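S.K.: Predicted structure and sequence below. I'll ask about it afterward.
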Amino acid sequence: MQPVSMLLNILWILCGGAYMAFGWLIAAVVMAITVIGLPWARAAFNIAAYTLLPFGSRAVRRDELTGMDDVGTGLLGFIGNIVWFLLAGWWLALGHLITAVVLAVTIIGIPFAWAHLKLAGLALWPIGKTIVPA
């Protein structure tokens, strides 16, 4: 990890990254406990780690990365994203949005607010995405 990314990640944890990563972790655990939610639990665990340390990584569509369609990028992925949105996506996105608004009030918080807005979009539609180094 680059020194700048490391510094930004430390500041990020202090500016809302820790509790939002905890929110993603709670969503992942709830999905895993329900057994029916197991397909969504893995994505939520991966994004929880990404939410904790987002600088130096980015979320991309798997079909754009590999050049091939898979289950998560096709029709089943679309249906999975709709189910995810109804079960957990909207409240995770709302948490990121509220945190972004609070951070945007301060000058130093604007870059972190922008990162929270990106994560809010990911919270709405995470299936079919993967986390890669930037």
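M.R.: That came through, no problem. Just so it is clear, the model here is predicted, and its values are computed rather than measured. Numbering: from 1, shown residues only.
S.K.: Please make it C-alpha for all contacts and neighbour counts, starting now.
M.R.: Fine.
S.K.: Please pick out the residue of this structure most distant from its centre.
M.R.: Most distant from the centre of the chain: residue 107, at 23.7 Å, with distances by C-alpha atoms, centre = their mean.
S.K.: OK, contacts around residue 38?
M.R.: Contacts here follow C-alpha atoms under 8 Å, 6 or more residues apart in numbering; on that basis residue 38 touches 31-32.
S.K.: Please compare the first structure with the one that follows:
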Amino acid sequence: MSVLGNLIWFIFCGFWQGLSWLLAGLFWCVTIIGIPFGLQCFKLAGLMFFPFGKEVIYGGGTMSLIANIFWIIFSGIPLALWALVNGLVLCLTIIGIPFGLQCFKFASLALMPFGTTVQKKTR
């Protein structure tokens, strides 16, 4: 079932959200200081492309908090707004509501991505 969900997701909004995270990662990797931010963007781009069958584990500490503060200022707000707009558009139809709700989860993740890990779901 996750393969079908990932396929539908990728067609309707996953491609654009994943592409935006890849572009953000490329911009962050321009400087040496931004490379850790860019690597996090690349990790979450994979999640944005194919989110079904994966789960996000939240954690972190002081360094994650500091990184999230810089992140919100420079990249978090535009990516969160992009996910929010995608979610609102998808919620216009009954079939798109589950995917729109997924976009809203990604909008909150776009604001505070550091301290998270992505892993396959275990049953």
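M.R.: Perfect, I can see it now. These numbers come from a predicted model, not from an experiment.
S.K.: Which residue in structure 2 aligns with the residue farthest from the centre of structure 1?
M.R.: With the correspondence set by TM-score structural alignment, residue 107 of structure 1 lines up against residue 94 in structure 2.
S.K.: same check, this time on residue 127 of structure 1
M.R.: Looks like residue 127 of structure 1 aligns to residue 114 there (TM-score structural alignment).
S.K.: burial of the residue lying closest to that match once chain neighbours are set aside, as a residue count?
M.R.: Counting by C-alpha to C-alpha, 6 or more residues apart in numbering, residue 64 is the residue found nearest to residue 114 of structure 2 once chain neighbours are left out, at 5.2 Å. Neighbours of residue 64 of structure 2 under the rule other C-alpha atoms under 10 Å: 16.
S.K.: Might one say that residue 64 of structure 2 is in contact with residue 115?
M.R.: Yes: in this structure, residue 64 of structure 2 is within contact of residue 115 by C-alpha atoms under 8 Å, at 5.3 Å.
S.K.: where's the residue nearest to residue 114 of structure 2, which helix or strand?
M.R.: helix 62-71 (DSSP states H and E).
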